[in-house]
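Asks: Predicted model and sequence below, questions to follow.
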Amino acid sequence: MNFSSDNVSGASPQVLRAIVDSNAGAAAPYGMDPWTEDATRRLSEVFEREVSAFLVATGTGCNALALAALAPPGTAILCHEEAHVIEDECGAPEFFTGGGKLVGVPGAGGKVTPEALSSALARYPRGIVRQVQPSALSLSQVTEAGTLYTVAEIRALSDAAHAAGLAVHMDGARFANAVAALGASPAEITWRAGVDVLSFGATKNGAIACEAVVFFDPAKAGDFLFRRKRGGHTVSKGRFLGAQMAGFLDGGHWLDLARGANLRAARLSAGLSALPGVRLPWPTEANEVFPIVPAAMHEALRAAGARYYPWTTRSLGENAAPGEGERMLRLICAFDTDEAAVDAFLAVAARAASVHPAAPF
């Protein structure tokens, strides 16, 4: 019953086979191999246009290098106040941008709204020398609250950002889960909606260590090869990154993996929602569930060996915060989460609900 993260999962057998198949013989180093070329071709097919894609080994490197390509030194990058880039990457975006300032924008359910973006931009008017000048907007898809931006929401935010002279980056660590859940094409929720650069995640969804910085306009890739090298992400045996990405994308495998994770999360969410004393502050839209449960249920789950993170957030709507005797949890399903583990978790929660009935909230 390990729902602590989708990083605890292993690798997809299909991805592992692709790595093994690429292992025989010699190959050109530093990403000049046929597997990397194949991965770039497949990414262009996925996004229905020619892209410039650069493979890197970590999500932090992917986001930091992508933002550095968009934000000149000393400018501001706007993002949700609890976005991964501002909360969980140890200052890497600031470091790689040469002193860029990440500015958090509040929003319920982990999402930035056009109104909140407009208010944030008003705090940094153009030409005021004492203030940083905004240069980019970063959107997380899936958000840190497990919610999704719709195509219309991405378009509205991108239009507002572009009108203010900002480029748009999307942190897609769980991009596959978003595509699988929305039913929209990868193109529709990225470049067709105004996204300029995507951090395309594979590691959380079945790869070992593989992400891609995807530029939808190759002309904007500029000096990224040099940025990647200086950032320590030009892997000498790059074929193993290329093989991972190609195997990940082959035959729509990446979406099959994400659908499995989303289905397990939906099952978990539905089961918890049916229990007395359990509430969800927002709908479960991808592979993350954020229930607010009675403290006794949390204690019973822990005692039974369930693993997850107790959660706090500033993204809750008014009057939605956990009250006395309640706990908020973060539960994440991975591509290989066993349905039996979901059912075992729900069984423990159901027993706790029957033994310790919650007071009405």
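Replies: Structure received.

Asks: CA atoms for contacts and neighbours, from now on please.
Replies: Fine.

Asks: State the number of residues packed around Arg123.
Replies: By other CA atoms under 10 Å, the residues close to Arg123 number 9.

Asks: Kindly tell me how buried Asp256 is, as a neighbour count.
Replies: Close neighbours of Asp256, defined as other CA under 10 Å, add up to 18.

Asks: Tell me which helix or strand it sits in.
Replies: If you go by DSSP states H and E, Asp256 is part of helix 253-273.

Asks: just checking, next helix/strand downstream of that helix?
Replies: Downstream of helix 253-273, the next assigned helix or strand under DSSP H and E is strand 288-289.

Asks: where does Ala341 land in three-state SS?
Replies: Assigned by DSSP: H, G, I helix; E, B strand; the rest coil, the conformation of Ala341 is helix.

Asks: Ok, Ile86 next?
Replies: Assigned with three-state DSSP, Ile86 falls in the helix class.

Asks: list the contacts for it?
Replies: Applying CA atoms under 8 Å, 6 or more residues apart in numbering to Ile86 gives the contacts 79, 102, 104.

Asks: Filter the residues you listed down to the ones in strands?
Replies: Of these, the ones assigned to strands by DSSP state E are 79, 102, 104.

Asks: before we go on, here's another structure to hold up against the first:
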Amino acid sequence: MYFASDNAGAAHPQVMQHVTDANTGFALPYGADPIMEGVRAKIREVFEAHQAAVYLVATGTAANSLALACYCAPWQTTFCSEVAHVHEDECNAPEFFSGAKLTLVRGGDKMTADALETAIRSENTRGVHGPQRGPVSITQVTERGRIYSLEELRALTDVAARYALPVHLDGARFANAMVALECTPAEMTWKAGVDVVSFGGTKNGCLGVEAVILFDPDKAWEFELRRKRGAHLFSKHRYLSAQMAGYLENDLWLDTARQANANAAHLIAGLRSAGAEFVHEPQANMIFAAFPRRIHRALHNAGAVYYIWSGELEGDDPEEMLEARLVCDWSVTTAQIDTFLGHFDQ
């Protein structure tokens, strides 16, 4: 009954097999391995972006921070939601690598076009004395488990385009959002006005690998320099390449995302039947739901692992509603979900 994070799940056997297969003989280091050539070609094919620059790093923080640094000068600011991962969960790494600041767009996890424009218009108003306008960063799936529709994405990128600002997409759960929208990678990125995307693998079946896809190939050399200077260029790069190759082979990345979303849908249905209250309407594999403290206690006593997002497990009122964050990965079984839900009947 492990629902704390899709970071905690096992790597898929197909990914592991590719890593094992790569672990023979010798291969050129630093991304010059032949596996990476195939990965680069495959990602370009999948994203319908045959001139894109494609690089791999081991963490989402590195992917986001290095990507944003390529599009944000030290005197600029990045616009993001007030709960964006780049703001709340990356220990100021985006600011460190770019030298710039973040400007928070008010309104929760999903920015609106109006709120974004208000934030943009509030900056670059003090001449040399204030921060200059920089990139817009969008998280898809959002930090509260919701998804921007293609229309909502386009509304945000249209605002950015009016001010000639580039757009970064934090796609740690890119595949989960894409299969939920039933769209193509191109439709959710460059066709929607996105300039650079962090294409996540770690949360969806890999050991630890993220792709950075820059749709402007002129940014390639700068990214390479920033990756090296930032200590994120792997020597034995073939083990990153092998993970991504296994992830992409036979559309495994789509299968694992669909399975994670299906697991969440099963959990959501059970929670609804049990009377849980949804703080945010779940749209992918992350759920925010509230239910009584007595059920939280029963679950924790039975070994369930998840985050209590608001409220305290210890308290006097057993019926007080506490908010939980529950995340399903591809490897969670129906039996584990049903065991979890069984505690709501006690």
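Replies: Right, received. Where do you want to start? For clarity, every value in this text was computed on a predicted model and none was experimentally measured.

Asks: ok, back up a step: which one of the ones in strands among the contacts of Ile86 of structure 1 is nearest to Ile154 of structure 1?
Replies: Using CA to CA, Cys79 comes nearest to Ile154 of structure 1 of these, at 13.2 Å.

Asks: Surely the closest one is in contact with Lys101?
Replies: No. Counting by CA atoms under 8 Å, Lys101 is not a contact partner of Cys79 of structure 1; they are 10.6 Å apart.

Asks: what about the counterpart of Arg327 of structure 1 in structure 2, how many neighbours?
Replies: By TM-score structural alignment, Arg327 of structure 1 lines up with Leu322 in structure 2. Using other CA under 10 Å, Leu322 of structure 2 has 20 other residues around it.

Asks: would you say Leu322 of structure 2 is within a strand?
Replies: Yes. Counting by three-state DSSP, Leu322 of structure 2 is part of a strand.

Asks: if I look at it, how far off is Phe3 of structure 2?
Replies: Separation of Leu322 of structure 2 from Phe3 of structure 2 (CA to CA, to the nearest Å): 16 Å.

Asks: gap between Pro281 of structure 1 and Asp196 of structure 1?
Replies: Separation of Pro281 of structure 1 from Asp196 of structure 1 (CA to CA): 31 Å.

Asks: ditto for Arg227 of structure 1
Replies: Following CA to CA, the distance that separates Arg227 of structure 1 from Asp196 of structure 1 is 18 Å.

Asks: And for Ser119 of structure 1?
Replies: Taking CA to CA as the measure, Ser119 of structure 1 falls 22 Å from Asp196 of structure 1.

Asks: Neighbour count for those two, which is higher?
Replies: Taking neighbours as other CA under 10 Å, Ser119 of structure 1 and Asp196 compare with Asp196 leading, 21 against 12.

Asks: helix/strand/coil for the residue nearest to the more buried one when sequence neighbours are not counted?
Replies: Once flanking residues are discounted, Asp196 of structure 1 sits nearest to Val168: 5.3 Å by CA to CA, 6 or more residues apart in numbering. What three-state DSSP gives for Val168 of structure 1 is strand.

Asks: who touches Val168 of structure 1 in this structure?
Replies: Taking CA under 8 Å, 6+ apart, we find Val168 of structure 1 in contact with 136-139, 158, 161-162, 194-197.

Asks: out of those, which ones does structure 2 keep as well?
Replies: Mapping these onto structure 2 (both residues aligned by TM-score structural alignment, their matches' CA atoms under 8 Å) leaves 136-139, 158, 161, 194-197 still in contact.

Asks: Could I get those residues in JSON lines, plus columns for secondary structure?
Replies: Shown next, in JSON lines, are these (three-state DSSP):
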{"residue": "Ala136", "secondary structure": "strand"}
{"residue": "Leu137", "secondary structure": "strand"}
{"residue": "Ser138", "secondary structure": "strand"}
{"residue": "Leu139", "secondary structure": "strand"}
{"residue": "Ser158", "secondary structure": "helix"}
{"residue": "Ala161", "secondary structure": "helix"}
{"residue": "Gly194", "secondary structure": "coil"}
{"residue": "Val195", "secondary structure": "coil"}
{"residue": "Asp196", "secondary structure": "coil"}
{"residue": "Val197", "secondary structure": "strand"}
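
Asks: What is the most widely separated pair among those residues?
Replies: Taking CA to CA as the measure, those span a maximum distance of 13.5 Å, between Ala161 and Val197.

Asks: More neighbours: the two, which one.
Replies: Taking neighbours as other CA under 10 Å, Ala161 of structure 1 and Val197 compare with Val197 leading, 29 against 23.

Asks: who's in contact with that one?
Replies: 66, 168-170, 213-216.

Asks: Which single one of the residues you listed is nearest to Leu301 of structure 1?
Replies: For those, the minimum distance to Leu301 of structure 1 (CA to CA) is 34.9 Å, reached by Met170.

Asks: would you say Met53 of structure 1 is within a helix?
Replies: Just to correct that, residue 53 of structure 1 is Ala rather than Met. No. Ala53 of structure 1 sits outside any helix when classified using three-state DSSP, being strand.

Asks: Now the counterpart of it in structure 2. Nearest residue, chain neighbours left out?
Replies: In structure 2, the residue matched to Ala53 of structure 1 (TM-score structural alignment) is Val54. Sequence neighbours aside, Ile213 is the residue nearest to Val54 of structure 2 in space, at 4.8 Å (criterion: CA to CA, 6+ apart).

Asks: follow-up on the earlier one: which among the ones in strands among the contacts of Ile86 of structure 1 gets closest to Gln131 of structure 1?
Replies: Closest approach to Gln131 of structure 1 among these (CA to CA): Leu102, at 12.8 Å.

Asks: just checking, the closest one touches Ala76?
Replies: Yes. Here Leu102 of structure 1 lies in contact with Ala76, judged by CA under 8 Å, at a distance of 5.7 Å.

Asks: Can you give me every residue that contacts the residue nearest to Thr143 of structure 1 when sequence neighbours are not counted?
Replies: In space, not counting the residues next to it along the chain, Thr143 of structure 1 is nearest to Gly110; the distance is 5.6 Å by CA to CA, 6+ apart. By CA under 8 Å, 6+ apart, the contact set of Gly110 of structure 1 is 80, 82-83, 143-147, 315.

Asks: For Ala187 of structure 1, see how far away Gly110 of structure 1 is.
Replies: 23 Å.

Asks: The residue nearest to Val54 of structure 2 looks like it's in a helix, true?
Replies: No. Counting by three-state DSSP, Ile213 of structure 2 falls outside a helix, being strand.

Asks: neighbours of Thr333 of structure 2, just the number please.
Replies: Using other CA under 10 Å, Thr333 of structure 2 has 15 neighbouring residues.

Asks: Which residue in structure 1 aligns with it?
Replies: Per TM-score structural alignment, the equivalent position to Thr333 of structure 2 in structure 1 is Asp338.
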